[in-house]
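J.: show me the folded form of this:
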Amino acid sequence: MAQTDEMGVRRFGRWNRTGTATLAHRECRRFMSIWSQTVMGPLINAGLLLAVFAIAIGPTRGDVMGVSYVHFIAPGLLMMTVIQNSFANTSSSLLAAKVQGNIVDTLMPPLSPMELLVGYLAGGLARGALVGLVIGVVMLVLLGTGMAHPLWFLVFLTLGGLMMGALGILAGIVANKFDQMSAITNFIITPLSFLSGTFYSIEALPDALTTAAHFDPIFYLIDGARYGTLGVSDTSPWLGLAVCLGVTAALSGLALRWFRRGYRLKS
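T.: Model prediction:
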């Protein structure tokens, strides 16, 4: 993909910083151009979910892990919104380019597979982080949740955006039409998100489901966000960090391999 001279050396050095930044900037401008749909929409959805649970269950539900139920679910909703938006940004960008036939405009410039990966991940992370930070500020102002461990919160927020951004790249490469992408979202992303402990502590689950929850990487993202904001969690944040780093590296490595091969991107 990258242009080389007669000696086989890249004209842009070891890393095409300008090209990578341009791709990342394009991905950010892409979602900001329709901010009412990509930013305001998720914020409103998260607010409505929090309001519904607060009104319907909050008054009758006791404390969970030593905090009120509304405070307990708020970090989970925040992280769920982050991962859904990061996934949506990378997957929709690649799929739309394939469907519209302009994926060549991304593959032809002098960008290496790693630079393509970084550019797409930067866009997904930016969208997820923007929505997550806004929700975090609203939580701080309206609920007074605060930040028990802000560094841990930022770490899991970043890992959530990168992990689901990488998964979105894989989904965008695999899918050839929007129906296929809807199937991936409905049967993989949504179940993993809702069964990850967002609305409950996994200690309340039967033993079999508790064991299954520990194989869901999104559970560790939710749990990590809860630890960062409230200081309580179902598992050690260090275990969550290790799992999330491993899954993110594996997904990113597979995405890099597919970019390198041009898998389902070159006809």
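
J.: alpha carbons only for contacts and neighbour counts from here, please
T.: Noted.

J.: by contact count, what packs against the lengthiest helix in the chain?
T.: Ranked by residue count, the top helix of the chain under DSSP state H comes out as helix 69-100. Packing contacts for helix 69-100, counted by 3 or more C-alpha pairs under 8 Å, 6 or more residues apart in numbering; DSSP states H and E, involve helix 17-32, helix 41-56, helix 113-138, helix 150-174, helix 217-230.

J.: turn those into CSV, including mean neighbour count.
T.: Formatted as CSV, the helices and strands packed on helix 69-100 follow (neighbours: other C-alpha atoms under 10 Å):
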stretch, mean neighbour count
helix 17-32, 17
helix 41-56, 15
helix 113-138, 23
helix 150-174, 24
helix 217-230, 28
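
J.: make TSV from those helices and add distance to G8 to it.
T.: Output for the helices and strands packed on helix 69-100, formatted as TSV (distance: least, C-alpha to C-alpha, whole Å):
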stretch	distance to G8
helix 17-32	19
helix 41-56	46
helix 113-138	17
helix 150-174	29
helix 217-230	41
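
J.: one more sequence to fold, the one below, so I can look at both together:
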Amino acid sequence: MADQSLPLTGGETPTVNIRATGGFPNPGEPLFRSINRLGLWTLYMKEVRRFFKVQTQTIWAPAVTTLLYLMIFTLALGRGGREVLGVPFASFVAPGLIAMGMINNAFANASFGLLGGKIQGTIIDYLMPPISEGELLAALVGAAVTRAILVGLVVYGAMLLWPGVNMEIRHPWAIVWFGLMGSILLSLIGVATSMWSEKFDHLAAVTNFVITPMSMLSGTFYVISNLAPAFQAVSRVNPIFYVISGFRFGFLGQSDIGDTNLAVLHGAIGLGVLNAVLAVIIYLLLRSGWKLKN
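T.: Model (predicted):
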């Protein structure tokens, strides 16, 4: 704080206080010295309330769709006491359906936020608040993962009552880890898709030609050992395969990732590394303003 005399043209010279500008950023230049917890929580709650306000569409409807998958595939492929990995077909397919429902809804939630803002002209609501790019990414991903967990819990609860399905938990760490890593993976892909897309047709293209094939061909309804070697190699490149198989391992204690539990652990580590790399890339894209500030 410095006292300086500023002369006026027609009278006495008052003394006013002028705050020194040292330590302040230039106008328009953001400065973040710590985590803006309030801003992060506010944006997270905004995204949660957005999907929770229409929970019939965002939580209950996906759960019903997943249960329809279970019913159809059980009737079509589970007759005659068919077993896969040593368990009835219904018990084999149920964990994969839970994981698939979780990751699909994580992508759906994360892919709408920024795109909706661009189309509705409210993207400024994401860019102007005093939160960093990391906090913005964390809030969008966190809300998507929250939706995924809610859908997973609803489907799991329904499958507990489903006749012929055994949902005994054998490895809780695998359920938690692969469920979270799968949800975060698809949330990150969803944020990237939301940044890239300029209209809902772009989002629909990614959903129909990338996400849906990756989900359906991830081993949810079969073990990849039934495939030809070339298609097995393709399946092992698909990260969703490890999400589905690892999540199933938590319930069945068996997985087609490999013959040993160590193979499952390697898959878990690989998913964690992939998510970390994707998070860094998307963070850098957010910092650059790619497709957001044009």
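
J.: after superposition, what's the TM-score here?
T.: The TM-score (TM-score structural alignment, normalised by the length of the first structure) is 0.94; 263 aligned residues with a C-alpha RMSD of 1.5 Å.

J.: show me which residues of the longest helix of the first structure are buried.
T.: For helix 69-100 of the first structure, a neighbour-count test (16 or more other C-alpha atoms under 10 Å) marks 69-98 as buried.

J.: residues in the second structure aligned with that helix?
T.: Mapping helix 69-100 of the first structure onto the second structure (TM-score structural alignment) gives residues 89-120.

J.: and the contacts of stretch 139-158 of the first structure?
T.: 71, 74, 79, 82, 125, 129, 132, 221, 224-231, 241 (C-alpha atoms under 8 Å, 6 or more residues apart in numbering).

J.: closest to F259 of the first structure out of the helices and strands packed on helix 69-100 of the first structure?
T.: Nearest of those to F259 of the first structure, taken as C-alpha to C-alpha: helix 113-138 at 5.3 Å.

J.: now the closest one: which residue numbers in the second structure?
T.: Aligned by TM-score structural alignment, helix 113-138 of the first structure falls on residues 133-158 of the second structure.

J.: and the matching stretch, how far from the chain's centre?
T.: 7 Å (C-alpha atoms, centre = their mean, to the nearest Å).

J.: check contacts around V82 of the first structure.
T.: Neighbour list for V82 of the first structure: R127, G128, A129, V131, G132, L157, G160, G161 [criterion: C-alpha under 8 Å, 6+ apart].

J.: how about 6 Å then?
T.: G128, G132 (C-alpha atoms under 6 Å, 6 or more residues apart in numbering).

J.: try I18 of the second structure
T.: A2.

J.: how close does it sit to F24 of the second structure?
T.: 14 Å (C-alpha to C-alpha, to the nearest Å).

J.: what does V243 of the second structure give?
T.: In terms of C-alpha to C-alpha, V243 of the second structure sits 47 Å off from F24 of the second structure.

J.: what does A148 of the second structure give?
T.: 41 Å.

J.: alignment lookup: W60 of the second structure to the first structure.
T.: So, by TM-score structural alignment, W60 of the second structure is matched to M40.

J.: SS state for R170 of the second structure?
T.: Counting by DSSP: H, G, I helix; E, B strand; the rest coil, the backbone at R170 of the second structure sits in coil.
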